[in-house]
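[1] following is a predicted model, sequence given first.
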Amino acid sequence: MDELIDLMKSTERQYISLADNPVPGLAVNIRSVRDELPHVEGMALPGDLKKFWSAWSSVTLFEDGDYGQWGLHFFSVADSRRTTERERSDRPSDFLSSDLVLAEFLGDLELLVMDRSGTSEKMLIALPLESRAHWPVVGDSLTDFLNRYVGSLGRKIWESSG
């Protein structure tokens, strides 16, 4: 996680034009907000999530700089809690009490969810029209997911390329 945070800090607020961008012709951006960083010590969270939220109050990865219709926006601690509670209320058969909604994909209704049930966490993509049984698993931890997502330059790694 430390290496990922360093990489993301070194490229934040920089638009990088990529010929192989998932959204052709658009720029890729890593934008972060460090205002009012949350106090996460003592919170019952996995270590990599504590480190992530200690680095930023929120962060947007691979944002489409022209239209805002691509990218991944990580919620602040407070927004994560609010979104998690709303999803549990709206979709009680899909969202478990051990879930934590961490982020939303811009331009879509897909959510990045950390399932903290059992002895370890896993990262899921909550699909808006699918039950939990059909949600893709995209990592064994936040660090695992971020390594895959950043390594794919912001592509939706759970979608087949055809």
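    Nice, I can see it. Keep in mind that this is a model prediction, so the values were computed, not measured.

[2] CA only for contacts and neighbour counts going forward, please
    Fine.

[3] any figure for the gap between the residue nearest to residue 146 when sequence neighbours are not counted and residue 48?
    The shortest distance from residue 146 to any non-neighbouring residue, by CA to CA, 6 or more residues apart in numbering, is to residue 4 (7.7 Å). To residue 48, residue 4 is 10 Å away according to CA to CA, to the nearest Å.

[4] against that first model, consider the following:
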Amino acid sequence: MPSDLTDFWSEFRAARLFVDTTFGQWGLVLHSPDEVRLLTEKFRARRTREYAAGDLVVGEFLGDSDLLIVRCDPSAADYGRVVVALPLDPRSEWYEVAGSLGRFFEKYERAHGAKFWEEPLLE
């Protein structure tokens, strides 16, 4: 398991980032290890064609069905990378958003919770 993920869980267990408190249609929910196991099992059962060994569904974006996945297969070249899984699109069209969970948090914070992978950031 990537160290930044285990570090996150040891500090926070779960989190809600940039959540729209009025309508609940914006933000990211990061789940506890127990919830992640259940979400990952559901994901693997529902999306067998897109699932890859080592996918771990760590979060869900509010307002749509996008999932935040950390690649956890230590033998894979993409170990530790973070991917956004789109609900209807094949894996080839998913976004690789960061090389690590820590780097994802930095980019997501800099974008103030916006989906920086969909549009270029204005800096």
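    It's in. Since this is a predicted model, take the numbers as computed values, not measurements.

[5] elements contacting the host helix or strand of the residue nearest to residue 146 of structure 1?
    Using DSSP states H and E, residue 4 of structure 1 sits in helix 2-11. The contact analysis (3 or more CA pairs under 8 Å, 6 or more residues apart in numbering; DSSP states H and E) places helix 2-11 of structure 1 against helix 47-55, helix 142-151.

[6] can you check which of those gets nearest to residue 80 of structure 1?
    The minimum distance between residue 80 of structure 1 and these falls on helix 47-55, with 10.9 Å, by CA to CA.

[7] stretch 83-97 of structure 1 maps to which residues in structure 2?
    On structure 2, the counterpart of stretch 83-97 of structure 1 by TM-score structural alignment is residues 39-53.

[8] got the buried residues for the matching stretch?
    Residues of stretch 39-53 of structure 2 classed as buried: 39-40, 43-44, 51 (neighbour count, 16 or more other CA atoms under 10 Å).

[9] what about it, distance to the chain center?
    14 Å (CA atoms, centre = their mean, to the nearest Å).

[10] trace residue 81 of structure 2 over to structure 1, please.
    Using TM-score structural alignment, residue 81 of structure 2 sits opposite residue 122 in structure 1.

[11] I'd say that match and residue 114 touch.
    Yes: counting by CA atoms under 8 Å, residue 122 of structure 1 does reach residue 114; the two are 5.8 Å apart.

[12] these two - which one has more neighbours?
    With neighbours defined as other CA atoms under 10 Å, residue 122 of structure 1 and residue 114 compare such that residue 114 has more, 25 against 19.

[13] how about the more buried one, what's its partner in structure 2?
    By TM-score structural alignment, residue 114 of structure 1 lines up with residue 70.
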